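Chemist: Could you work out the structure for the sequence below:
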Amino acid sequence: MLTDLFSPTVQHSLDLAGIFVFAISGALLGVRKNFDVFGMAVLAEVTALGGGLFRDLIIGAVPPAAFTDLGYFLTPLLATVIVFFLHPEVERITKAVNVFDAAGLGLFCVAGTVKAYDHGLGLTFAATLGLATAVGGGVLRDVLAHEVPSLLRWDRDLYAVPAMVGSTMAALLIRYGELNAQTSMVPALTAFALRLMAMRYHWRAPRAWHRRSAATEGPDGT
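Modeler: You can find the predicted model right below:
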């Protein structure tokens, strides 16, 4: 199977690393929203596991991995504890957290595409679920926190596009029979690099042409 690209230990370690950095971002949003520790934990769990949970339910991989591996469940709680006690310090290294978040984005978009394909989806839909795996948790996090999801806002640096590129590249490698442990890092690193460049240069998706006003708008369009 294509999911056997890495040894189980390496794959598990990569999954936990991605889950941890996603959970940090969820817990930090809980702090900014003045949530209590339970609310922080919920946002951490949802951010870290939401995309993979959605993918597994769609492809019928039940029970989802989030409910069969205790490490998947406990890692976001560890991130919550760290943020609960050390959030000022964590906020000060936000740039470093964002770098690791970008790495998680790259890993998850490829892993999601491969797993979806292994469960019988066509390449287009496998790539779509790869994208959902990478960004789905962030969307759920923002919805629960009463925020417009970041990937829908024009005033945020590109996030979904790098994951989309990575998922598409992974699907093309599968299509031509070239996906292995080494080549799988190409789409992951591409998504990672694109996300870093978007943060560095503030790349954003274009808005509709011929808009009536060039004035800055808020998230609600006002």
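Chemist: contacts and neighbour counts: CA atoms only from here.
Modeler: OK.
Chemist: For the chain, just list every one of the helices.
Modeler: In the chain, the helices defined using DSSP state H lie at 8-32, 37-59, 70-92, 94-118, 123-144, 160-175, 185-201.
Chemist: in the shortest one, what counts as buried?
Modeler: Think helix 160-175. In terms of neighbour count (16 or more other CA atoms under 10 Å), helix 160-175 has its buried residues at 160-174.
Chemist: okay, the angle between it and helix 185-201?
Modeler: For helix 160-175 against helix 185-201, the angle by axes from the mean of the first three to the mean of the last three CA atoms, to 10 degrees is 170 degrees.
Chemist: What is helix 160-175 packed up against?
Modeler: Helix 160-175 makes packing contacts with helix 94-118, helix 123-144, helix 185-201 when contacts are defined by 3 or more CA pairs under 8 Å, 6 or more residues apart in numbering; DSSP states H and E.
Chemist: What of the first one?
Modeler: Counting by 3+ CA pairs under 8 Å, 6+ apart, the packing neighbours recorded for helix 8-32 are helix 37-59, helix 70-92, helix 94-118.
Chemist: let's see 10 Å
Modeler: Of the remaining helices and strands, those touching helix 8-32 by 3 or more CA pairs under 10 Å, 6 or more residues apart in numbering; DSSP states H and E are helix 37-59, helix 70-92, helix 94-118, helix 123-144.
Chemist: how about this one, so we can line them up?
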Amino acid sequence: MIDWLHWLNLAGVAVCAISGTLMAYQKRMDGFGVVVLASVTAIGGGTLRDMVLDLPVFWVADTDYLYTTLIAAFIPVVWLRISPRFPFHYLLIADAFGLALFNVVGIEKTLANDGGMAVAIAMGTITGVFGGLLRDVICREVPLVLSGELYAITCIVGGFAYALCYHLALATELCAIISLATTVVLRLAAMRWHWQLPVFHSETT
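Modeler: All right, here's what the predicted structure looks like:
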């Protein structure tokens, strides 16, 4: 269980660091900006989760996450040096997988520390969306979580999928895989067909 959670968390950190690096490239940031944006995207959500749950912050307790962030941030830098025509829709795809991975990590870490399922779903959503929210705010973009297109909702639906599998007494790994697939598929479908929540605006605009 612990090893599974550790590797899942490392995968989420790596994918989100790549997402942050691609955004930094798009915004023409310098090397320090790349590191900052990759780091806040990769570890921001988990940091808030651990603080709320009153647990040791995961990247402070285990520096593997910092090394993973730096290595993952370096990969697209090398790629873009070789081939600057990087298809930036991959940024949103990377973000979708990072969202789903962190959602599962947040759920499982909360349950492993005796949190209830409702709290676990909330912590999964926070873990998934907060790093991307910080990234978008730093880049002066409207955060994806606030833009109307299904984003945080995909984490919540993925959380309910995990809860259903959990109450059916399925194996932890299977619960995680089904939740992960549900979140990714729903997020990618929302991107493809522009599924959105109703947007709050004036009718006279």
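Chemist: still on that earlier bit, quick one: closest of the helices and strands packed on helix 8-32 of structure 1 to residue 201 of structure 1.
Modeler: Distances from residue 201 of structure 1 to each of those were compared using CA to CA; the shortest belongs to helix 94-118, at 13.9 Å.
Chemist: ok now the closest one, how far from the chain's centre?
Modeler: 6 Å (CA atoms, centre = their mean, to the nearest Å).
Chemist: go on, stretch 32-42 of structure 2?
Modeler: Per CA atoms, centre = their mean, the displacement of stretch 32-42 of structure 2 from the mean C-alpha position of its chain is 14 Å.
Chemist: superposed on structure 1, where does that stretch end up, distance-wise?
Modeler: Here stretch 32-42 of structure 2, set against structure 1 after superposition, deviates by a mean of 0.6 Å using mean CA distance after the TM-score superposition for structure 1.
Chemist: so that stretch matches what in structure 1?
Modeler: With the alignment judged by TM-score structural alignment, the segment of structure 1 matched to stretch 32-42 of structure 2 spans residues 38-48.
Chemist: Give the buried residues for that stretch.
Modeler: Of the residues in stretch 38-48 of structure 1, those scored as buried under the neighbour-count criterion (16+ other CA under 10 Å) are 39, 40, 41, 42, 43, 44, 45, 46, 47, 48.
Chemist: which residues touch the residue positioned nearest the centre of structure 1?
Modeler: Most central residue of structure 1, judged by C-alpha distance to the mean C-alpha position with CA atoms, centre = their mean, is residue 134 at 3.2 Å. Residues in contact with residue 134 of structure 1, defined by CA atoms under 10 Å, 6 or more residues apart in numbering, are 18, 22, 47-52, 55, 102, 104-113, 159-160, 162-164, 167.
Chemist: And it, how far from residue 106 of structure 1?
Modeler: Separation of residue 134 of structure 1 from residue 106 of structure 1 (CA to CA, to the nearest Å) stands at 8 Å.
Chemist: between these two, what contacts are shared?
Modeler: 18, 162, 163, 164, 167.
Chemist: Show me what the residue nearest to the centre of structure 1 aligns to in structure 2.
Modeler: The pairwise alignment with structure 2 assigns residue 134 of structure 1 to residue 128, based on TM-score structural alignment.
Chemist: now swap in residue 70 of structure 1 and tell me
Modeler: Using TM-score structural alignment, residue 70 of structure 1 pairs with residue 63 in structure 2.
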